[in-house]
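Q: everything below, folded, please.
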Amino acid sequence: MESVQVLCCLCGLPMTYSQAKMCMNCLSLRATITDTIDKEQTLEICRYCDRYNRPPWLSAKLESPELLQICLSRIKGLSKAKLIDAAFVWTEEHSRRIKVRITIQKEVENTMLEQQCIVNFVVNDTQCEDCQRSFTPHQWMAKVQLRQKVSHKRTIYYLEQIILKNHYQKDCLGVKPKKNGIDFHFGTKAHAQKFIDYIHSAVPLQVKMSKELISSDPKSNTYNYKFTFLAEIIPICRDDLLVLPKSQRIPGLGRVVMCYKLASLIRVLDIRNFRTGEIKSDRYWKQPFHVYAGREWLEEFIVLDIDERSEMHEDEPNRLKTVEVEVARSNDARFGETTYRVKTHLGNILRAGDTVLGYNLENMVGHGLETESFDDCPQVVLVKKIISKEEKQKPKIKIERIAEVEEEPDFGEFLEEVENDPELQSQILGEPSTQPTEIQLK
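A: The predicted model follows:
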């Protein structure tokens, strides 16, 4: 059946017959379908965690799909029409205003009419329930005590940067620095366990849990507890010299090894043949052993000569290069009179004239352990290269703290390490990981 053509009763233009007897332009001018839309709305945002109240409280960036969904859910009267399109209208970032242009469709006198309108949102500051609890003492229900029993806090500082970069502390109500660690307070036990899982996937931990009854109702059989998790990091750091007990020996490696990396496993390097091995954290906690020598035993050496013949360790991600070098102690009164010719795994980065840190085993053997463990060991074990002033780069990162604390002497040493270690800078500056990844402890 052919459509009947008639003239619009207002403008006289030909049109397809409809009960309104008006063309779409005239109908749009006389009928308004956006009157039911409330064009002035408010959005609540927490001034501390920057989350919007939908409810529940949700995180969203400006002009993101998540924020658009929150805005649409706040528009009153939108359910009486069909939403066709929605988009943001640009506003200055600090204006505390958000504008959304919506296109709706509605039937008027048996004719589908489509119109646009702009809804203005005023952003008001408030405080969410989680932040309110964080400012109220004794409101936490679970506490994670992160500890490491060593003489310095550089490992804690580095772990603090990883937590900040990946936002692992987002569910935390409060942070309190301690002498040898940090306390994290959470509103629920589940948030505390989730935080421990993040850290456990990156560092060797031993977790012990205790609980304290705070209230009970025997009639309804309900009990409220406060949970405390003691998360103890393994007391070993990178560059530490270890003498493995006989029960912890690794096939193919001697008893004297150096920890060259700490992640979810303890990764060690034989100081004689430079083979690598791993010790699982649960194996360590079953039979713990102490560090034989830490960084306080490191001495400075100057590289005098490097043998061109070298070996490559293809199984290593960084491909350790073993070379033979001649070194001398930098603080000797007669520099160069006593030299040491040893092998090292730092062949990829060492050049003649470089300054390196190392262990002088001649001065260390016998302070508490049997000397036969050091048979066939080199006189000097080189650990790391010291970056010269010419090679130093200006710091490219701004170190943030997870809580306001007084200046600590160990933190200055950590800042210097960040400045001199490009690998450490990339780990702190890199993009946040969606999955927990291994981190290299300092």
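Q: CA atoms for contacts and neighbours, from now on please.
A: Will do.
Q: and the closest residue to G181 other than its chain neighbours, how many neighbours?
A: Nearest residue to G181, sequence neighbours excluded (C-alpha to C-alpha, 6 or more residues apart in numbering): R147, at 4.5 Å. Using other C-alpha atoms under 10 Å, R147 has 23 neighbouring residues.
Q: what are the boundaries of the helices in this structure?
A: Under the criterion DSSP state H, the chain contains helices at 24-30, 65-74, 129-134, 154-166, 189-200, 281-286, 409-420, 422-429.
Q: of all those, which gets the most neighbours per residue?
A: helix 154-166 (a mean of 20; mean count of other C-alpha atoms under 10 Å).
Q: find the residue at the geometric middle of the chain.
A: Against the mean C-alpha coordinate of the chain, by C-alpha atoms, centre = their mean, the closest residue is N166 at 2.6 Å.
Q: tell me how far that residue lies from I402.
A: Counting by C-alpha to C-alpha, to the nearest Å, the separation of N166 from I402 is 12 Å.
Q: also V380?
A: 39 Å.
Q: and those two? which has more neighbours close in?
A: V380 (23 against 17).
Q: circling back: of all the helices of the chain, which one is nearest L113?
A: Nearest to L113, of all the helices of the chain, is helix 24-30, at 7.2 Å by C-alpha to C-alpha.
Q: and that closest one, how far from the chain's centre?
A: 57 Å (C-alpha atoms, centre = their mean, to the nearest Å).
Q: now swap in stretch 280-297 and tell me
A: Remark: stretch 280-297 is offset 26 Å from the chain centroid, using C-alpha atoms, centre = their mean.
Q: show residues contacting that stretch.
A: Stretch 280-297 is contacted from outside by 204-206, 234-236, 239-245, 248, 264-266, 359, using C-alpha atoms under 8 Å, 6 or more residues apart in numbering.
Q: list only buried entries from the residues you listed.
A: 204-206, 234-236, 239-244, 264-266, 359 (16 or more other C-alpha atoms under 10 Å).
Q: of those, closest to E413?
A: Looking across those and measuring by C-alpha to C-alpha, the closest to E413 is D239, at 15.3 Å.
Q: contacting residues for the closest one?
A: 258-261, 294-295, 383.
Q: switch to 7 Å and redo it
A: D239 makes contacts with 258-260, 383, as judged by C-alpha atoms under 7 Å, 6 or more residues apart in numbering.
Q: now the other sequence, so there's something to compare against:
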Amino acid sequence: MCLNCIRADVDISEGIPKQATVHFCKGCDRYLSPPNIWVPAELESRELLAVCLKKLKGLQKVRLVDASFIWTEPHSRRIKVKLTIQKEVFASTILQQVFVVEYIVANQYCDACTRVDAQLTWKAVCQIRQKVQHKRTFLWLEQVILKHNAHRDTSNIQEFRDGLDFFYTSRNHCIKMVDFLQSVVPVKVKESQELISSDIHAGTADFKFTYSLELIPICKDDLVCLTKTMARQLSNISQLVICTRVSNTLTLLDPTTGHHAELRGSVYWDKPFPALCETKDLIEFYVIDVQFEHQYQKYGIATIEVAKAQDLSQTFLVRSHLGHILNPGDHCKGYQLSNSNFNHDNFEALNASKNHNIPDIVLVRKSYPNARKKSRNRKWKLKSMAKTEDVEQIRTKQEKMQAEKDYELFLRDIEEDPELRGMMNIFKNTDAMEEDEVEMDDEDEPEADFPEINMDELLDDMADMHIDEDMDGDE
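A: Below is the predicted model of the structure:
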């Protein structure tokens, strides 16, 4: 037989389907590779070609010489592959044939994306709670998580009044998040598990795991009253101290001497106690005179004469650690203990002691009243995580106003504390910069007397950047 007659009578592609289906997951942009492996692949890539060839039955009976893609519209949901095969049809007679196989791209969620899309199927949850009246700690913790990208394995993040819930499809990812939080903040961890299903014949069971983390209820700038025993253990520090930093330990400062000590979370949870005064109790004072005494590390010990900003008739003499940054005419914030009543066991024991004099005023930090009066657009901004609110949580107008107030106070803390800025990523706000340049052209003298973040500390926001490509393809 001649070649044309052999081709007319023999079809070596018989048994190989000319049409097949490949499954594509829209959630993660992956293709299903038989039997149950999902692989990422671009259009007309080697990985996608391998997936397509695995879907064809009968290729084992022929010799595959070449395989290549035929261009199709990306949105047509069709993939065409041109195959060149060879097969021996008669003795010493090898026939080569070229044909096209068309693949239909069908949408199908993978197992991981199915759990994420349902938002109900989860293996483990990390619940973070703190029993305080403000959200400043969670705002700071959110920025720390974003900087280290510790939330990348979460399937859903849900927000509650007193905390956050991180849901995971894998228990190992949840444990990794718990270890990260323990290295960042002092927490108390409780673990529980719930039986979902079990197979007594195979000896297997399916559980849901819950990790409950309670944050220490003491925040930055809170006034803390220690017990006499605990104060002696912390290098014989004073019992009335200020919390200056919250990390994996609490940094406590004696405002009269400048000495500081580290309180570990495990020591606190053995005998927990609440804060004596919180930031909502801060009162603004006006500085009348400063008598500097000596420098201790980074603090300046001084005797400062102050009066309430709204009542200058009565003055107070305060021994404080803010002598290096306060000058006559400045404003500061502190706690007034002389006219306050506290339901606190440690303070009552301290007040009953004759060997300790309780000060009338405890100054905490310098304040900037002009920063509140000026309504300005900040040249920087923060990013936030994608969170969903609890469907059963109905926030009142007062709670929304309180949340906005907490966020504004958190932004001011970032402006005033360089050490706090180093724990997070701060990005440039290009829109505010352009508006500020227009306002500066109209004004003769810019307003000041409030701290601002240096432009060198800001990062470029990749979402606002546009990459231009020239004719030669150089970026």
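Q: could you dump the helices of the first structure to JSON lines with distance to N273 of the first structure?
A: Putting those into JSON lines (distance: least, C-alpha to C-alpha, whole Å) gives the following:
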{"stretch": "helix 24-30", "distance to N273 of the first structure": "86"}
{"stretch": "helix 65-74", "distance to N273 of the first structure": "56"}
{"stretch": "helix 129-134", "distance to N273 of the first structure": "53"}
{"stretch": "helix 154-166", "distance to N273 of the first structure": "28"}
{"stretch": "helix 189-200", "distance to N273 of the first structure": "31"}
{"stretch": "helix 281-286", "distance to N273 of the first structure": "23"}
{"stretch": "helix 409-420", "distance to N273 of the first structure": "28"}
{"stretch": "helix 422-429", "distance to N273 of the first structure": "25"}
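Q: so which of those helices gets nearest I118 of the first structure?
A: That would be helix 65-74 among those, by C-alpha to C-alpha, at 11.8 Å.
Q: hmm, back to that, the residue nearest to the centre of the first structure matches what in the second structure?
A: Applying TM-score structural alignment, one finds that N166 of the first structure aligns to H148 in the second structure.
Q: with G254 of the first structure instead?
A: Aligned partner of G254 of the first structure by TM-score structural alignment: S238.
Q: relative to A205 of the second structure, how far out is the equivalent of D130 of the first structure over in the second structure?
A: Counting by TM-score structural alignment, D130 of the first structure lines up with A112 in the second structure. Separation of A112 of the second structure from A205 of the second structure (C-alpha to C-alpha): 20 Å.
Q: which residues in the stretch 101-250 of the first structure form strands?
A: 111-126, 142-148, 172-178, 181-186, 205-217, 222-233, 241-243 (DSSP state E, counting those that start in this stretch).
Q: what packs against the longest one?
A: Using 3 or more C-alpha pairs under 7 Å, 6 or more residues apart in numbering; DSSP states H and E as the contact definition, the elements that strand 111-126 of the first structure packs against are strand 40-46, strand 97-108.
Q: go on, the shortest one?
A: Other elements packing on strand 241-243 of the first structure under the criterion 3+ C-alpha pairs under 7 Å, 6+ apart are strand 256-262, strand 291-293.
Q: ok, back up a step: now the contacts of D239 of the first structure as TSV including neighbour count and distance to V303 of the first structure?
A: Converted to TSV, those look like this (neighbours: other C-alpha atoms under 10 Å; distance: C-alpha to C-alpha, whole Å):
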residue	neighbour count	distance to V303 of the first structure
M258	25	20
C259	22	22
Y260	21	21
V383	24	13
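Q: biggest separation within the residues you listed, which pair?
A: Taking C-alpha to C-alpha, no two of the contacts of D239 of the first structure sit farther apart than C259 and V383, at 9.8 Å.
Q: what about the match of N166 of the first structure, distance to A124 of the second structure?
A: 21 Å.
Q: who's in contact with C172 of the first structure?
A: C172 of the first structure makes contacts with 184-186, as judged by C-alpha under 7 Å, 6+ apart.
Q: which of these lies closest to Y158 of the first structure?
A: The closest of those, once distances to Y158 of the first structure are taken by C-alpha to C-alpha, is F184, at 16.1 Å.
Q: what's the local residue count around the counterpart of the closest one in the second structure?
A: Per TM-score structural alignment, the equivalent position to F184 of the first structure in the second structure is F166. Using other C-alpha under 10 Å, F166 of the second structure has 21 other residues around it.
Q: F166 of the second structure contacts F160, correct?
A: No - F166 of the second structure is not in contact with F160 according to C-alpha atoms under 7 Å; the separation is 11.3 Å.
Q: nearest to G366 of the first structure, out of the helices of the first structure?
A: helix 281-286 (23.8 Å).
Q: that closest one vs the second structure, average distance?
A: Mean deviation of helix 281-286 of the first structure relative to the second structure after superposition (mean C-alpha distance after the TM-score superposition for the first structure): 0.8 Å.
Q: that helix aligns to what range in the second structure?
A: Under TM-score structural alignment, the match for helix 281-286 of the first structure is residues 265-270.
Q: among the helices and strands packed on strand 111-126 of the first structure, which is nearest L72 of the first structure?
A: Closest among these, using C-alpha to C-alpha: strand 97-108, at 8.6 Å.
Q: strand 111-126 and that closest one, what's the angle between them?
A: Following axes from the mean of the first three to the mean of the last three C-alpha atoms, to 10 degrees, one obtains 160 degrees for the angle between strand 97-108 of the first structure and strand 111-126.
Q: measure the closest residue to W140 of the second structure other than its chain neighbours to F90 of the second structure for me?
A: Spatially, and ignoring its direct neighbours in sequence, W140 of the second structure is nearest to F410 (7.8 Å; C-alpha to C-alpha, 6+ apart). Plainly put, F410 of the second structure is 83 Å away from F90 of the second structure if you go by C-alpha to C-alpha.
Q: what does Y168 of the second structure give?
A: When Y168 of the second structure is compared with F90 of the second structure (using C-alpha to C-alpha), they lie 60 Å apart.
Q: quick one: which of the two has more around it?
A: More crowded of Y168 of the second structure and F90, by other C-alpha under 10 Å: Y168, with 27 against 9.
Q: tell me how far the more buried one lies from C113 of the second structure.
A: Distance, Y168 of the second structure to C113 of the second structure, using C-alpha to C-alpha: 12 Å.
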